[in-house]
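*Asks:* Using only what follows, build the 3D model:
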Amino acid sequence: MSVGIIMGSDSDVPVVEKAKEVLEKFGIPFAATIRSAHRTPYDVQPIVTDWEVRGCQVFITAAGAAAHLAGAIASLTDKPVIAISLATENQTAVNGLDALLSSVMMPTGIPVATMAINGAANAALFAIKILALNDSAIQQKLREYRANLVSKTREKMEKLKESGWPD
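*Replies:* Okay, here's the model as predicted:
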């Protein structure tokens, strides 16, 4: 397993599904679980330790509201931690900004790479970029992925022109 995904709640699964899809598309082995920094704090350290033993190189976390999960995990590991800050519909008035700020404002010495609110796909892509530093096959897959993005964008540019928009 190269990537470990830890969600704070089962309500996070629909957003984190995008990270799962990206990791699967790239063929990256991963594991996922639910642990809460607030509700199950004593269950967080054992999963981090177990996954490190199993070869986890990057952790992705997902949490909303007072999103302390990424920081808790970052305090337990030397591996990179990537936070997906979640918008928690009907739970907070600021719709994800609270989670974003909780993940961004980490103390010196406990860094967390924080993605956009609900940015699960980019979290997976960032994890893949980290893994690619030491794996030329993953680097090649990233190049192909980016080339595909370029092609799709150019196709959209052509469709826009063909539909009468001035260039």
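*Asks:* only C-alpha atoms for contact and neighbour calcs from this point on.
*Replies:* OK.
*Asks:* and the gap between the nearest residue to residue 57 once chain neighbours are set aside and residue 103?
*Replies:* Closest residue to residue 57 apart from its sequence neighbours, by C-alpha to C-alpha, 6 or more residues apart in numbering: residue 2 at 5.2 Å. Applying C-alpha to C-alpha, to the nearest Å, the value for residue 2 to residue 103 is 22 Å.
*Asks:* More neighbours: these two, which one.
*Replies:* residue 103 (28 against 18; other C-alpha atoms under 10 Å).
*Asks:* Quick check: buried residues in stretch 138-158?
*Replies:* Residues 138-139, 141-142 are the ones in stretch 138-158 that count as buried (16 or more other C-alpha atoms under 10 Å).
*Asks:* Same question for stretch 5-14.
*Replies:* For stretch 5-14, a neighbour-count test (16+ other C-alpha under 10 Å) marks 5-8, 12-13 as buried.
*Asks:* longest helix anywhere in the protein?
*Replies:* Ranked by residue count under DSSP state H, the longest helix found in the chain is helix 136-162.
*Asks:* and the helix or strand encompassing residue 70, what other elements does it pack with?
*Replies:* Assessed by DSSP states H and E, residue 70 sits inside helix 69-74. Secondary-structure packing of helix 69-74 (3 or more C-alpha pairs under 8 Å, 6 or more residues apart in numbering; DSSP states H and E): helix 44-53, strand 58-64, strand 81-86.
*Asks:* one more to put side by side:
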Amino acid sequence: MSALVGIVLGSDSDLPLMKDAVQTLEKFGIPYELNISSAHRAPDKTAAYAKSAASRGLKVIIAAAGLAAHLPGVLAAHTVLPVIGVPVKSGALNGVDALYAIAQMPPGVPVASVAVNGAKNAAILAAQMIALTDASLQQQLYRFKEHLAAEVEEKDARLKEFGVDGYLNAK
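*Replies:* Now for the predicted structure:
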């Protein structure tokens, strides 16, 4: 099956963070492609990638970027596909600058944003977008959410059983 999600890294230094997105997409069985490009150092490559994304079968693009974080916006400017930006924790502002850059797009060029270093949530959001037309994936996501709720119930039961100190010491 061809890739449904394109993951674009502004730099190879983003790879350890974006491994969470890769593993999450794999968990849901969503095919993806992984690329390194740069809005500043390889603008033509970045634009070409975005322009060809829909015709290659992609449904969503996830873009990781730190500092000025132009990569998600540049990709969004060249495609009609949804783009999810992952602000990377870096620089003097620890990713807050990247978060603002991704969130503050001009009218007509939206980019969804997740939390700083929120690669896993970017992949889950991409899965939810694809699940709009994929009932099987939608069921996987329902089971995933049920599992999250069950984990909370288990933690609450342990807290009630062991109290604060016992709970913390057991961790």
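*Asks:* before we move on, the earlier item: with the second structure overlaid, report how far the longest helix of the first structure is off on average.
*Replies:* Averaged over the aligned pairs, helix 136-162 of the first structure sits 0.6 Å from the second structure after superposition, using mean C-alpha distance after the TM-score superposition for the first structure.
*Asks:* so that helix aligns onto which residues of the second structure?
*Replies:* Per the alignment by TM-score structural alignment, helix 136-162 of the first structure matches residues 135-161 in the second structure.
*Asks:* Could I get the contacting residues of residue 70 of the second structure?
*Replies:* Contact analysis of residue 70 of the second structure by C-alpha atoms under 8 Å, 6 or more residues apart in numbering lists 39, 101-102.
*Asks:* Could you do residue 67 of the first structure as well?
*Replies:* 85, 98-100, 102-103.
*Asks:* mind running it again at 6 Å?
*Replies:* By C-alpha atoms under 6 Å, 6 or more residues apart in numbering, the residues touching residue 67 of the first structure are 99, 102.
*Asks:* circling back: which one of the buried residues of stretch 138-158 of the first structure is nearest residue 56 of the first structure?
*Replies:* residue 138 (15.9 Å; C-alpha to C-alpha).
*Asks:* outside of the helix holding residue 70 of the first structure, which residues touch it?
*Replies:* With C-alpha under 6 Å, 6+ apart, helix 69-74 of the first structure has contacts from 37, 61, 81, 83, 110.
*Asks:* what does stretch 85-92 of the second structure give?
*Replies:* 62-66, 72, 95, 98-99, 112-114, 116-117.
*Asks:* nearest residue to residue 77 of the second structure other than its sequence neighbours?
*Replies:* Using C-alpha to C-alpha, 6+ apart and skipping residues adjacent in sequence, the residue nearest residue 77 of the second structure is residue 109, 6.0 Å away.
*Asks:* hmm, back to that, okay, and the helix holding residue 70 of the first structure goes to which residues in the second structure?
*Replies:* Going by TM-score structural alignment, helix 69-74 of the first structure lines up with residues 71-76 of the second structure.
*Asks:* and that stretch, how far from the first structure on average?
*Replies:* Looks like 0.4 Å for stretch 71-76 of the second structure (mean C-alpha distance after the TM-score superposition for the first structure).
*Asks:* and the equivalent of residue 26 of the first structure over in the second structure, how many neighbours does it have?
*Replies:* Counting by TM-score structural alignment, residue 26 of the first structure lines up with residue 28 in the second structure. For residue 28 of the second structure, the count of nearby residues is 15 (other C-alpha under 10 Å).
*Asks:* Now do the same contact list for residue 28 of the second structure.
*Replies:* Applying C-alpha under 6 Å, 6+ apart, no residues contact residue 28 of the second structure.
*Asks:* again with residue 48 of the second structure
*Replies:* Counting by C-alpha under 6 Å, 6+ apart, there are no residues that residue 48 of the second structure touches.
*Asks:* Just tell me what it corresponds to in the first structure.
*Replies:* In the first structure, residue 48 of the second structure lands on residue 46 (TM-score structural alignment).
*Asks:* That match and residue 76 of the first structure, how far apart?
*Replies:* 10 Å.
*Asks:* Can you pull the residues that touch both of those two?
*Replies:* By C-alpha under 6 Å, 6+ apart, no residue touches both residue 46 of the first structure and residue 76.
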